[in-house]
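this one's structure only:
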């Protein structure tokens, strides 16, 4: 077990600790009402305005009969209205429910049926499925503005306990029917602490993340920006070149990116001529960045890098690969393949997935997470909660191991492990080798049925620009570096790997597609 379960909370400008969602905007507006909270291409919203409009939302909800514990759902793109509904629901004692606006109507209908919201706020009427069953639907724009203008501006100050459910996020459904994850104000107050204390966000910072707010990492950045009085930039880029212009012209100081975008930006010639003086932090996740790329990015951008690992069930990130870890001392370069060490206040274990006994450093098992980040449970699903939260510890389903210095390395989902001819094959190990191939930009390895071996590894790859990978050559290249039973028996070239709206790789989709390879 690594990490210490300490009482660590993010704190408001007045020094009080963050325990309730509504207090984030209340106390920030009291401290800096005229500072800009949200920047869009054609408008901006101050903290004072966001506070007042969220109070109007709260009063409008109360007028509709919404009470403590009722759900208020939002379906739409990142916008100030999402934050208004989030804070407004919190002020009314209700539970904000974030729904993925990229889902198909039947999927949205299933979530609405499960959550049973009293009110649905949506930015496009087409997102509202037929026979949705929601008593009140409000569409952003004129109808939403009329709804707010008829409401009082006073904060209703409905009492809320720190341990009450504040928000519900729905799982991506990669393993079956989406489940509602209940997070409390306490959960969020502790989860925001690391970003709050260690990312140097101030009232002069500009934060940008093209991550949907229905994803915990997207909401986390928005909340910590609000908490610290930073401006939140809500502007999207159509491609890497436009993204580069946006980051520089808007003087973005804190940005969240995926590693492949980072490499793409570096490949643009003008990246070395662009003014990056405002950029202080680039935050990434999902996959490691090779040391040569980190070194090149450090030279070009001149900023610090931070990686985090976590789940919605753990209220987001629980480990951090700190900036100093990104330029490791000689002999410690492998740390860049890790997801860092546990955050302060978080306990992380690697256990035998059957006995749940702790394993020593170097041995692979299942990652478990404890501490104040652990969700309250799954909405109306005690059976799934009991299977996932054991004695206060979240079973992540992720395979991992610690090294002797306490760095955590991920080795696939437990269920993604391939058993080929009685041998365990960890896809992440094979993917790590294949991503070093000069023709490959992205790699995913899955197991498919084999009459002879039970299962065999198959690689699905995205080529680098201008490259045409040869299947036989890629397999031979892998066999030079790994035991043959670990190497793919087939290589499939695709334009893009399937991902959900949160960017999570959909390996079950790959297994279904290539089941008969």
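Nice, I can see it. Please read these numbers as outputs of a predicted model, since none were measured by experiment. Numbering: from 1, shown residues only.

make it CA atoms for all contacts and neighbour counts henceforth
Noted.

the strands in the stretch 51-200 of the chain, which residues?
In the stretch 51-200 of the chain, the strands defined using DSSP state E, counting those that start in this stretch lie at 71-75, 95-99, 119-122, 136-139, 165-170, 180-184.

okay, those strands in TSV with distance to residue 395 next?
Below are those laid out as TSV (distance: least, C-alpha to C-alpha, whole Å):
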stretch	distance to residue 395
strand 71-75	27
strand 95-99	23
strand 119-122	32
strand 136-139	37
strand 165-170	17
strand 180-184	14
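
and the helices in the stretch 351-500 of the chain?
382-388, 427-434, 471-479 (DSSP state H, counting those that start in this stretch).

give me the number of residues near residue 352?
16 (other C-alpha atoms under 10 Å).

ok, now the one 10 residues further on?
Applying the criterion other C-alpha under 10 Å, we find 14 residues in the vicinity of residue 362.

another structure for you, compare them:
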């Protein structure tokens, strides 16, 4: 049974906005008008003010427009966390173009797949990552423009925090690319952003495995970011007097929400770090009196384990939503963290790419341990019976479905997958859970076979397709296995081609995978098999492999 989208229209009206339902780049320009000299982002001590951020964004938008990028065009964003990411993100959206973020851990084959699948006309990437693009550039059918940038261009002369070695290098601009800083300096700023339809025009195409197959581009409307960010502020009582720390990858929907959107919506100052290091994180919190940090539980645990951590001052923290990956967010861990910082960490939220995440929030004055919290304002969540589709009462498990006016509009050029997941405005998540009597959501499992590794979604078919590039592999099947550090790791069952039997080891397969796919995705375990269990139609039965 497909529920009517009219059922959640009343709930959607509950969201209130700081300055109305407008695109996020309008909030950026508003900040520049109201507080041009306030620090918007801090990168190892380099302050980028709202005035500079807005001017650089408008100039980069001017360059992209002059280069032929316009409304509806797809542009890849392939960068580590840095100020240039934010500038590029909003420059693309000011043109009414569509961002498709790529994980900086991606290797060449993964870059080729996503840029070709998205039919990207341009890509903006770090000079450290350009070799992956260059390796496949001749096979990227639609790519007409490549912009590169050096992270060092936004570093101060005297950094306030330890800078990773790979961020400080002064690489030359690769041949056949345009330097981002030069493009900003030499271009005229656009007069005003492109007019967009808040509810229907697409602003973001984030690749996700969804419920089936290799990653697909989930098309999110302009209004999704503002809607969910406004709900975040409303539910948690957040204000503008905030300094946040952004470590979660901006390419990931959660990191994007907290690192790219929240600071702009709330006119926060955001301290950017491209990766987690316990000592650097502690120093950042101390130096900048950080009061908001979205973390994952292993980060908090690593900080608690630092020598002499009790002598450090982290008492500026007042809001620390955290996600359970590898280590759950438990009451005991939270109490230990509160004893150190004075801040009660708690489970962040339930969400997925197709809904622009942040579908729930945890009431800070009524934490329910083990739950995902309550539905965000304006966000309708139902539990339906897996067989009948009828809504389940409290305490009864079923499929979690999510509805609001700004869920994704479908998968790019995948009508079949869209019809399976999006029905009358409701996203059928493929996840199983239940509500308790107080309407706290509890997640209990997944219908789909997606693997959750280090906070990332890994779909078996994606790993298997990439592994077919290995000359020795005739067939493979990937499953998730428990991992106390990553939550899950990938295990690969492999059928070798006859010529390679006895001539190659499991470790050699793992080493090859490590070189050819992202760190969170490559298999940590390989087992050779003579054959794989399959249905009569030839579909591999991963469930049987997982049960072995």
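Yep, it's here. All values derive from a computational prediction rather than experimental measurement.

quick check: TM-score for this pair?
Once the chains are laid over each other, their TM-score by TM-score structural alignment, normalised by the length of structure 1 reads 0.77; 436 aligned residues with a C-alpha RMSD of 3.3 Å.

ok, back up a step: which of the helices of the stretch 351-500 of structure 1 sits most buried?
Of the helices of the stretch 351-500 of structure 1, the one with the most neighbours on average (mean count of other C-alpha atoms under 10 Å) is helix 427-434, at a mean of 20.

just checking, what packs against it?
strand 408-413, strand 440-450, helix 471-479 (3 or more C-alpha pairs under 8 Å, 6 or more residues apart in numbering; DSSP states H and E).

doesn't residue 6 of structure 1 fall inside a strand?
No - counting by DSSP: H, G, I helix; E, B strand; the rest coil, residue 6 of structure 1 is not found in a strand; it is coil.

ok, it - contacts?
344-346 (C-alpha atoms under 8 Å, 6 or more residues apart in numbering).

can you list which of those carry over to structure 2?
With both residues aligned by TM-score structural alignment, their matches' C-alpha atoms under 8 Å, the contacts of the contacts of residue 6 of structure 1 that structure 2 also has are 344-346.

residue 135 of structure 2 contacts residue 111, doesn't it?
No - between residue 135 of structure 2 and residue 111 there is no contact under C-alpha atoms under 8 Å: 9.6 Å.

which of these two has more residues huddled nearby?
residue 111 (24 against 14).

counterpart of that one over in structure 1?
Using TM-score structural alignment as the criterion, residue 111 of structure 2 maps onto residue 108 of structure 1.

and residue 206 of structure 2, what pairs with it in structure 1?
By TM-score structural alignment, residue 206 of structure 2 lines up with residue 169.

quick one: contacts for that match?
Here residue 169 of structure 1 is in contact with 97-99, 180-182, 214-216, 312 (C-alpha under 8 Å, 6+ apart).

go on, residue 279 of structure 1?
Taking C-alpha under 8 Å, 6+ apart, one finds 251-254, 301-303 in contact with residue 279 of structure 1.

same thing but at 6 Å, please
252-253 (C-alpha atoms under 6 Å, 6 or more residues apart in numbering).

what of residue 48 of structure 2?
39-41.

any chance of CSV for the helices of the stretch 351-500 of structure 1, columns distance to residue 455 of structure 1?
Below are these laid out as CSV (distance: least, C-alpha to C-alpha, whole Å):
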stretch, distance to residue 455 of structure 1
helix 382-388, 27
helix 427-434, 12
helix 471-479, 17
